[in-house]
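# Here's my sequence, what's the structure:
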Amino acid sequence: MTEEPPADNPYVREPDTDFAPAGGLSAADAREQAAQLREAIRYHDYRYYVENDPVISDRAYDDLFERLQTLETEFDLETEDSPIRRVGGEPVEDLEDVELVVPLLSIDSSGEADEVREFDERVRRELDDGADVDYVCEPKFDGLSIEIIYVDGRYERAATRGDGEVGDDVTENVRTIPSVPQRLRGDYPPVLVVRGEVHMPLAAFQEHNAERVEQGQDPFANPRNAAAGTLRQLDPSVTAERPLDCFFYDVLWASDEVAPVEEIGPTGADSEDAASVGGAELDGLDTHWDEHQQLPDWGLQVNERHRLVDDIEGAIAFRNELQEVREDLDYEIDGTVLKVNDREQCRRLGTTSRHYRWAYAYKFPARKEETRIADIVVQVGRTGRLTPVALLDPVDVGGVTVSRASLHNQSEIAALGVDVGDVVRVERAGDVIPYVSEVVESNSEGYFELPDSCPVCGSDVEADGPLQFCTGGLSCPAQLKRSVEHYGSDSGLDIEGLGEEAAGQLVDKGLIEGSVADLYEIDAEDLAELEGWGEKSARKLREEIERTKSPSLGAFLSALGVPEVGPTMAQDLATAFGGLDSLLAADEADIRDVEGFGPTVASHVVEFFDNERNRRVIERLREAGVEPEPPESLQVGDELAGLTFVFTGTLSVTRDEAEELVEAHGANATGSVSGNTDYLVAGEDPGQTKRSDAEAEGVPIIDEAEFASLLAERGVAYPP
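Below you'll find the model as predicted:
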């Protein structure tokens, strides 16, 4: 049912967006215009997301939105439910846990039609009354399930599904999603709790991935990961910049009395309220099909591809039809959800501790190996090398969802004859690295060609054999970002807090302009002013950077990013030459004397250290107080053999010293926590990421005193 537009509002039909300067308005006129703009924008959101029938152009909508933002800023007119709040709120330190009003359970699933029929038989057997059972069928979205609470028609809280009973509070992030209304429409209950699925549309996903690759960032693996990562951002303004959408599909709970959101507690899975089976005691909502019809009247977007069928064969037919059009949809689905339509029957069927007994997912078979190239973008690495990357419609390859594959170089592209739009076969080299093995269906003429200028900085591109390189050096932001990220990575100096996103921010904001040496001149105050940062995180990164002023020589050489030289070979160089100055004075013959260094790698090493720019970077690092320490002759033993340690936070010795100690006695020391880690040693002010990873993997977290006791039990003295 299309609602009539607001009466006498000049910004609904053919709005005049040639606004006079806001400074010329009186406070009363600004207030009136802002109220009209809010009303009009809400109406346009409804027409766009719910009715799928916009009445103005995107450009006109943007003009209205920008005008409202100007008025609210200049006249201090922002309201709690203003559309402008979608641009993002203040960053938070951590996402808080909140108890869900209604447990969000999972759904049993299968890809076999016979198992779907067995589900139907089980439903009829448990009802045991001979009544007809019809089903509501809807797409099974591959996104992130959320619970949203509206109080008196106003958006109040959003939480992720979490463990089904406790989720992350993502209120401010979900607020930025345009299809989530800040205020309901029509005749809504005083308190309404609904379930939706946040997702990233496929076209937007590919476009966003292309931007990430061009900026030197790794693309998201698939739209679901993109949506989940975006929704869990600590800075809502980052979420606002990413293209999320939301479909609603369940009324979870409702109340006839307004109550503060803090007082809306969990109903419990065994509640007699209709909430426990996905409905609410509202007039006219006796079935799930009723909910689908009602949600749009409240301004909540539902997916148009849903159907009411009168038996299980109709549900199976719907799933098969949906599979046929799957590739034409702008969102990821991996099957069909079928729900017993009648809520009274749902109540009688109930739930298990984990699943609804009245719902089932009939899944699609995984996409296998063949997929379409949605785009080809060019990534610039820290050495300046241009790598063409194919962005794929997500496909299952060996049990792993793949959405990108390297095309290696121009010669490889020409040999394949591959271009955007082609259907290709994707394989995984060594069952790990995805690559395009052949073109199955060509939908283009010719093949993709790498640009003559760098897509990031515009510098000329030069060929070196089959490879192409940007000539911009560290004046190219992409190379500089990659260099900074590598310097702080596990393969470098293991600087907690200096990951891909932080490195990009530091370069984009001009805090790092020439080289990694600029890291040591950044003030904590400057860091704290960046989006998503606070005083605590800024101070912690400064402390981490200071910690690296006395790195082991091997770690320092690895951090510099010498071509072809990883952590192991860097340590071999450190052991062979003993000090940085000795290595800087070495010639190619000296390098080739080191075991494992052939002529190609030796030439790369000499060329790197003979390069005037690289020498200057090393000089600046030393001027900043960075002085690599030569390898110590520690007694080698096997007292700690078989153990793997990860260190975080500030210890009484440097992290490098702690790592060298355990390695000297047979243990492994790694920079990140995994299921193979035996202990996470946490000093003062430890990193939250490593602690969270350890908790998720069940890895024991010990403090420095416990670490010392552990070593003493095995005959190893600590501190060294």
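
# contacts and neighbour counts: CA atoms only from here.
Fine.

# Residue 506 touches residue 512, doesn't it?
Yes: here residue 506 reaches residue 512: they are 5.6 Å apart, a contact under C-alpha atoms under 8 Å.

# Skip ahead from the helix or strand containing residue 193 and say which helix or strand is next.
Assigned by DSSP states H and E, residue 193 belongs to strand 191-199. Downstream of strand 191-199, the first helix or strand assigned by DSSP H and E is helix 202-214.

# Could you check how far the residue positioned nearest the centre of the chain is from residue 122?
Taking C-alpha atoms, centre = their mean, the centroid of the chain lies closest to residue 229, which sits 2.6 Å from it. To residue 122, residue 229 is 38 Å away according to C-alpha to C-alpha, to the nearest Å.

# Next up, the contacts around the closest residue to residue 155 other than its chain neighbours.
Once flanking residues are discounted, residue 155 sits nearest to residue 182: 4.9 Å by C-alpha to C-alpha, 6 or more residues apart in numbering. Contacts of residue 182 were listed using C-alpha atoms under 8 Å, 6 or more residues apart in numbering, and they are 81, 82, 83, 154, 155, 175.

# who wins for most neighbours among the residues you listed?
Highest neighbour count within these: residue 175, with 27 neighbours (other C-alpha atoms under 10 Å).

# buried set for the helix of greatest length in the chain?
Secondary structure assigned by DSSP state H gives helix 27-45 as the longest helix of the chain. Within helix 27-45, the residues scored as buried using 16 or more other C-alpha atoms under 10 Å are 27, 30-31, 33-45.

# Assumed residue 468 was part of a strand.
Yes: Residue 468: assigned to a strand according to DSSP: H, G, I helix; E, B strand; the rest coil.

# That one reaches residue 454, doesn't it?
No: using C-alpha under 8 Å, residue 468 is not in contact with residue 454; the gap is 9.8 Å.

# secondary structure element for residue 65?
Per DSSP H and E: helix 58-74 holds residue 65.

# Buried ones in that helix, by neighbour count?
Buried residues in helix 58-74 (16+ other C-alpha under 10 Å): 61, 63, 64, 65, 67, 68, 69, 70, 71, 72.

# Does residue 231 touch residue 239 like I think?
Yes: counting by C-alpha under 8 Å, residue 239 is a contact partner of residue 231 at 6.5 Å.

# structure for this one too, so we can compare:
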Amino acid sequence: MPAGDATVDEDNPYLRTPPTEFEPLEDLSEEDAREQVERLREAIREHDRRYYVENDPIIADRTYDALFTRLQDLEDAFDLAHPDSPTRSVGGEPLEAFETVEHVAPMLSIDASGEPEDVREFDDRVRREVGAVDYVCEPKFDGVSMAFVYEDGSLERAVTRGDGREGDDVTRNARTIGSVPQRLHGDHPDFLAVRGEVYMPKDAFQAHNRERIERGEEPFANPRNATAGTIRQLDPSIVADRPLEVFFFDVLEASELEDSHRKELERFPEFGLRVNDRVEVVDSIDDAIDYRDRMLEVRDELNYEIDGTVIKVDDREAREELGRTARHDRYAYAYKFPARAEITPIADVAVQIGRTGRVTPVALLEPVDVGGVTVSRASLHNPEEIAEKNVNVGDTVRVQRAGDVIPYVEAIVEKDSEGHYDLPEHCPVCDSAIERDGPMAFCTGGLACDAQRRRSIEYYAGDDGLDLEGLGEKSVRQLVAAGLLESVAALYELERDELTALEGWGETSAENLLSEIEASREPPLADFLSALGIPHVGPTTARELAREFDKFEAVREAAETDPERLEGVDDVGETVAGQIHDFFASEANAAAVDELLEHVSPQESALERGGDALEGLTFVFTGSLEGITRGEAQDIVEAHGANATGSVSGNTDYLVVGENPGQTKRDDAAANDVPIIDEDEFRELLEDQGIDLE
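Prediction:
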């Protein structure tokens, strides 16, 4: 092979015992800076190779960090950035879209089966066509397959498999993966295109999912989904923050080829390409089948997901003779594992904080098939149930799905731990104390807790709150992540330019949301009470409170000073009255409500019964009405016997459309054949029933 990069210079000062204190940047000439940059890049590449490929680092992590930071500082100060510099691993500016590019060689799939008879038929065909062969046996990784193209030793591009002929150029994301070398080592070919499997290690996946759950975000279903979702992020800095790795396992194309697959794999580490240490070469299909069975036995011990093994003809000439179909390489076969079913170990336990502060422990599982669905988490419900089942991290458990939907831990199959899991004493999100209330546990942080605050914003804007169309869970997450929603009240401080600067927001969507928010500044009292998210105070209880007290301050005063008065309200009682009192007694909640009242003026209740002229009808409203708020219109139709709901369904009788309406409700109305009427038609309908909208 042509000579490429030589082995790293052993005299490089940043290799063995590197300094961690450096002379000031201003004292360096440009020539000195360039020389130092080259030596640092060379040394850091070697440290990366030793860490990721050899698993034999020669410096401490903090020393590596000091070298890396010095290189970044030099590149920034002297404008010396380069595409294959190790510093490219930190990400960069977000992309607008991925470019679709053609592969240098087809990335075909592999024929597969879980039956040994099919594997033997594959071997019979191979031997009929090319004679006796050796097989290379490898784990079948359950990750994301990609092509990595190196020209003159530098990473030129990284492309997802796509349809096998072309895929998405995700080079900037691939550069952030530590085990992807920016530049090859040793005597590498001038041109080398290799196939690799990007994956998320199982321990890192569980830790990442735990962080997501404790931040109130939806966890990934399994490591493969986590990897696929990460590698397609348009923001490389997000990819850099997630724990991805890669195994390289095949040559797609090269300026010079070895005559066997095993030789290719032996050379990969010389180039800095990380290979799996479970690869074996066998000379019979019986040994290949035995290899698969042994891998099945150790599957749970591996720190990466595999779903079988791959059996490949070793000799390259024989491979070419065997050829390929339109979909499959005929020289390889995947011997699949049976799906894991229902029984699996608990890898970790995360703590999820709900809108009301309720603490729900969640078991993070090794992904398992339950009724045809891959499950990687299951509810442990509450501390009392955990104690009853005596369940803990490390135990092997049986998982079921309640109503075929919600996974839960049914029972311990094998006890491999001491005792049962204990909840932390403090909230993992806000560090407030966690207190027990009977079988349940709650974070005492209230709206000062980020998790409760975000869920409170979602609830405030949701169907049981003020029904702000265009502000669903995904939008709230995005706005919170962008630092635009530090509280519920911050909704009323959003500006058009802030919204349109975010991905996915245009002028129209921003204007529609701001119109929705503006129309909610004078909400009906019942809607406002429900939107606050007071435990056990949903729309029905909120309406009873509004009827009883008429004004918000009257409700608040009774909650703070005379909670027994609340107990006389229909649908309240002692327990709910106590919850209302506790909500307003919280300093954090009181401050959040006071901040909200600077922007919102809850209207006096208009929920006196006015007859049953609209009984049996269900209305949904979207957009802003003229001369009356949407909430007031809801109150009026309900006062005359109708229902007013926040979402369109087959039970909806009318969708009333005002100015700047949301598209989702109109689409739902069309899908359910629900009549759509404007404000004039709505007023006429009420007048026909003798109802004055004003």
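
# which of residue 231 and residue 239 of structure 1 has more neighbours?
The neighbour comparison of residue 231 of structure 1 against residue 239 (other C-alpha under 10 Å) goes to residue 231, with 30 against 26.

# That one -> structure 2?
Alignment note (TM-score structural alignment): residue 231 of structure 1 maps to residue 231 of structure 2.

# Isn't that match up against residue 170?
Yes: with contact defined as C-alpha under 8 Å, residue 231 of structure 2 reaches residue 170; the gap is 7.3 Å.

# Between these two, which contacts overlap?
With the criterion set as C-alpha under 8 Å, 6+ apart, the contacts of residue 231 of structure 2 and residue 170 do not overlap.

# And what about residue 365 of structure 2, helix, strand or coil?
strand.

# before we move on, the earlier item: as TSV, the contacts of residue 182 of structure 1 with distance to residue 431 of structure 1 and secondary structure would be great.
Below are these laid out as TSV (distance: C-alpha to C-alpha, whole Å; DSSP: H, G, I helix; E, B strand; the rest coil):
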residue	distance to residue 431 of structure 1	secondary structure
81	50	coil
82	50	coil
83	47	helix
154	50	strand
155	46	strand
175	40	helix
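
# and these as TSV, adding distance to residue 339 of structure 1?
Converted to TSV, these look like this (distance: C-alpha to C-alpha, whole Å):
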residue	distance to residue 339 of structure 1
81	34
82	36
83	34
154	29
155	27
175	29
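
# Structure 1: which residue goes with residue 75 of structure 2?
In structure 1, residue 75 of structure 2 lands on residue 72 (TM-score structural alignment).

# Chain neighbours aside, what residue packs nearest to that match?
Nearest to residue 72 of structure 1 is residue 78, by C-alpha to C-alpha, 6+ apart, at 5.0 Å.

# Mind telling me what element the one you found is part of?
Per DSSP H and E, there is no helix or strand for residue 78 of structure 1.

# Would you mind measuring from it to residue 85 of structure 1?
8 Å.

# what do you get for residue 396 of structure 1?
For residue 396 of structure 1, the distance to residue 85 of structure 1 - C-alpha to C-alpha - is 38 Å.

# so who does residue 720 of structure 1 touch?
Here residue 720 of structure 1 is in contact with 657, 661 (criterion: C-alpha under 8 Å, 6+ apart).

# Likewise for residue 611 of structure 1?
Contact analysis of residue 611 of structure 1 by C-alpha under 8 Å, 6+ apart lists nothing.

# How about the secondary structure of the closest residue in space to residue 485 of structure 2 that isn't next to it in sequence?
Of all residues not flanking residue 485 of structure 2 in the chain, residue 479 sits nearest, at 5.9 Å (C-alpha to C-alpha, 6+ apart). Following three-state DSSP, residue 479 of structure 2 is assigned to helix.

# and residue 479 of structure 2, how many neighbours does it have?
By other C-alpha under 10 Å, neighbour count at residue 479 of structure 2 equals 19.

# shouldn't it be in contact with residue 488?
No: counting by C-alpha under 8 Å, residue 479 of structure 2 sits too far from residue 488 to count as a contact (11.5 Å).

# and stretch 305-315 of structure 2, which stretch of structure 1?
Counting by TM-score structural alignment, stretch 305-315 of structure 2 corresponds to 332-342 in structure 1.

# Over to stretch 271-283 of structure 2?
Taking TM-score structural alignment, stretch 271-283 of structure 2 hits residues 298-310 over in structure 1.

# Just the buried residues of the matching stretch, please?
With burial defined by 16+ other C-alpha under 10 Å, the residues of stretch 298-310 of structure 1 counted as buried are 298, 299, 300, 301, 302, 303, 306, 307, 308, 309.

# want to try a markdown table for the residues you listed, with distance to residue 487 of structure 1 and secondary structure as columns?
Below are those laid out as a markdown table (distance: C-alpha to C-alpha, whole Å; three-state DSSP):
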| residue | distance to residue 487 of structure 1 | secondary structure |
| --- | --- | --- |
| 298 | 52 | helix |
| 299 | 49 | coil |
| 300 | 47 | coil |
| 301 | 46 | coil |
| 302 | 47 | coil |
| 303 | 46 | coil |
| 306 | 51 | coil |
| 307 | 54 | strand |
| 308 | 57 | strand |
| 309 | 59 | strand |
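
# between these, which is nearest residue 411 of structure 1?
Distance to residue 411 of structure 1, by C-alpha to C-alpha, is smallest for residue 303 among these, at 44.4 Å.

# Tell me the secondary structure at the closest residue to that closest one other than its chain neighbours.
Once flanking residues are discounted, residue 303 of structure 1 sits nearest to residue 247: 6.1 Å by C-alpha to C-alpha, 6+ apart. Under three-state DSSP, the three-state class of residue 247 of structure 1 is strand.
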